[in-house]
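K.L.:
No letters, just coordinates:
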């Protein structure tokens, strides 16, 4: 064999191995103790001078670095963030994947404490949350940034932005709680981007809200490490988790993350008293095949129980995923039937206004206990948390 043929054969073998590695699905068993090899957020492109300029620009716009929670020293002036499964290792003035946590000399800081870029009063149904104070409103806010990079993100203008590029409000935790009370909101929702990235701001606000009798609802991708999750859960009422798919490949190629930590988050929540909602955006050709979805439904039933709320939501082309059509309602209906056949009792359809799948049905007599069209309630047939027709208890917080 000559050298040319040897190299061709070697390339063929290497290419086959690469394809096999891409197609193979790794073990999905959650392992919260496993930690990826430490790495910098952008080791080849980091410019300390640019980092300093960015920090100065933030300070000039009113952003004040505040020491973060959940980090450790990594030597040489670096710090390792322990908040999410990316475990960013940051040099002074270097930011993490989330865009809002920055390394300083031997410490980690958050850049967005008390500085939300989006604030609104929403129906609780918009989150979507259906089994917690239906018909009420939630004082909702977010800061810039996110720790994932979903190609179909509907809020990409703020989730994929650096904080200094957006206008921000000056709204510390006590003012959030005061505003929520003033607006008559029964809960505060940490939403729109990924609340994990503004953990300190969220946690301090949630503690004050709980002391004031206001509920806390987190709308999250579930990409958070076990220790910060456990601490956060002590002040939460509801956590709505986006389970974006059920394969590692989907998470890697579409979302810029991994599946196993999200499953670990869901299992961790199941050991608390936090109400769990799960949302899956069904994307044609990418995560809608029935065998994978059936495996997901069975996992949810086995690990979280039959009484969680599961939302199967319709995809609409947006951001970097505009080449696919909207999800056919028939696909959602078929998957809903499949999910309920596994024993899940409360399976809803999202982004299909007016569909019967928006309403809550009693699992015993199959009558409507909470009727909905979009974000509006059309009927309520509950008495003391039970079906008004047959007396079956419906899990949730209804009053």
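P.N.:
Arrived safely, thanks for sending. Computed from a predicted model, the values in this text were never measured in an experiment. Residues are numbered from 1 along each chain as shown.
K.L.:
all contacts plus neighbour counts: C-alpha atoms, from now on.
P.N.:
OK.
K.L.:
which residues touch residue 149?
P.N.:
Residues counted as contacts of residue 149 (C-alpha atoms under 8 Å, 6 or more residues apart in numbering) are 160, 254, 255, 256, 257.
K.L.:
Out of those residues, flag the one nearest to residue 198.
P.N.:
Closest approach between these and residue 198, by C-alpha to C-alpha: residue 160, at 14.3 Å.
K.L.:
Could you dump the contacts of residue 149 into CSV with secondary structure added?
P.N.:
Output for the contacts of residue 149, formatted as CSV (DSSP: H, G, I helix; E, B strand; the rest coil):
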residue, secondary structure
160, coil
254, helix
255, helix
256, coil
257, coil
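K.L.:
putting a second one here so we can go through both:
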């Protein structure tokens, strides 16, 4: 059985044949075992004949020029523009998904934009973007497309960003993050029970990915945890997460606590109170983390980067807009010379909204 004629059939990596005639996908810990014509849990990796193909190569659910802080990345070339895009599908099954119309899509007509890796890189350069972000749905499931696009971007001097849940096996993890200049990893909770019940996945592989990025790569890492009332927002769980980050990743990995809003299969859960995020930030700072932020709420304090040495506000933000920038060209506090962790330029970029070229993206998702 062949895949539908209108889908891209790009050869996929990370699979092997089984003795019973099926093939096993080795991309992520789901280890999907497929007969001919079947798709993996992510929906976009499919067995065709004796091989596996990626059905979303070269296709996107939309493009948008964003401020890098929206990813969120607050220490990766602050104020710069990033060309963001995603495809469809996901290898997690989060009941609280905030991009469910894309990540849970099972309809290929969602993928209306077509662009080669080279075209995306050129568009980013023409638009004055510092980087390209693989986002909206998890780029791990379209790894071949993302990695080829990363190569094209690097050839143009464009940086690459992955926004991911980090649910990936070791071989693909090594190949994927070798191509990424920065990553924001969703650490969705800090209990196995939460991961199993609400995402259909497991916690351990995500923690392995976080450790791998910090210990084995040059990829700049920031972490986001979406706090969901009654599910992962207890002081004990937040404290345990922060202690683990301190012990295994160190104090310089920025941590973002983000507010949940009712969506997808959890419409009955109330939005996260601002006080919950403020308290979580205080817990993280008390644990020793140096850069802690709040998201999806208006919180000037939680948006601002402070010097860990003297406490001075160094990058003052209002939502995604930088109001004041005081870092020295080499990323130090001008008051006490404390070195701030991150990737910085000699001159700050200022995000400006730019039109997306019609031939690249006739449809913009967000």
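P.N.:
Thanks, I have it. All figures in this text were calculated on a predicted structure; none of them were measured in a lab.
K.L.:
How close are the two chains, by TM-score?
P.N.:
Once superposed, the chains reach a TM-score of 0.91 (TM-score structural alignment, normalised by the length of the second structure), with 343 aligned residues with a C-alpha RMSD of 1.2 Å.
K.L.:
circling back to that earlier point, which of the contacts of residue 149 of the first structure are buried?
P.N.:
Neighbour counting over those (16 or more other C-alpha atoms under 10 Å) leaves 160, 254, 255, 257 as the buried ones.
K.L.:
List the contacts of the second one.
P.N.:
This means residue 254 of the first structure. 149, 150, 151.
K.L.:
same question, the third one
P.N.:
Remark: with contacts taken as C-alpha under 8 Å, 6+ apart, residue 255 of the first structure is in contact with 148, 149, 150, 151.
K.L.:
The same query, at a cut-off of 6 Å, please.
P.N.:
Going by C-alpha atoms under 6 Å, 6 or more residues apart in numbering, residue 255 of the first structure touches 148, 149, 150.
K.L.:
ok, and the contacts of residue 254 of the first structure in the second structure?
P.N.:
Mapping the contacts of residue 254 of the first structure onto the second structure (both residues aligned by TM-score structural alignment, their matches' C-alpha atoms under 8 Å) leaves 149, 150, 151 still in contact.
K.L.:
want to try CSV for these, with secondary structure and distance to residue 58 of the first structure as columns?
P.N.:
Below are these laid out as CSV (DSSP: H, G, I helix; E, B strand; the rest coil; distance: C-alpha to C-alpha, whole Å):
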residue, secondary structure, distance to residue 58 of the first structure
149, coil, 23
150, coil, 25
151, coil, 27
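K.L.:
and which of those is nearest to residue 345 of the first structure?
P.N.:
Using C-alpha to C-alpha, these come closest to residue 345 of the first structure at residue 150, 29.0 Å.
K.L.:
In space, what's closest to that closest one - neighbours in sequence excluded?
P.N.:
Excluding its sequence neighbours, the residue lying closest to residue 150 of the first structure (C-alpha to C-alpha, 6 or more residues apart in numbering) is residue 255, at 3.9 Å.
K.L.:
In the second structure, what residue corresponds to the one you found?
P.N.:
With TM-score structural alignment as the criterion, residue 255 of the first structure lines up with residue 199 in the second structure.
K.L.:
Distance check, that match against residue 191 of the second structure.
P.N.:
For residue 199 of the second structure, the distance to residue 191 of the second structure (C-alpha to C-alpha, to the nearest Å) stands at 12 Å.
K.L.:
thought residue 98 of the first structure was touching residue 143?
P.N.:
No: assessed by C-alpha atoms under 6 Å, residue 98 of the first structure is found out of contact with residue 143, at 11.0 Å.
K.L.:
Right, I'll leave it there.
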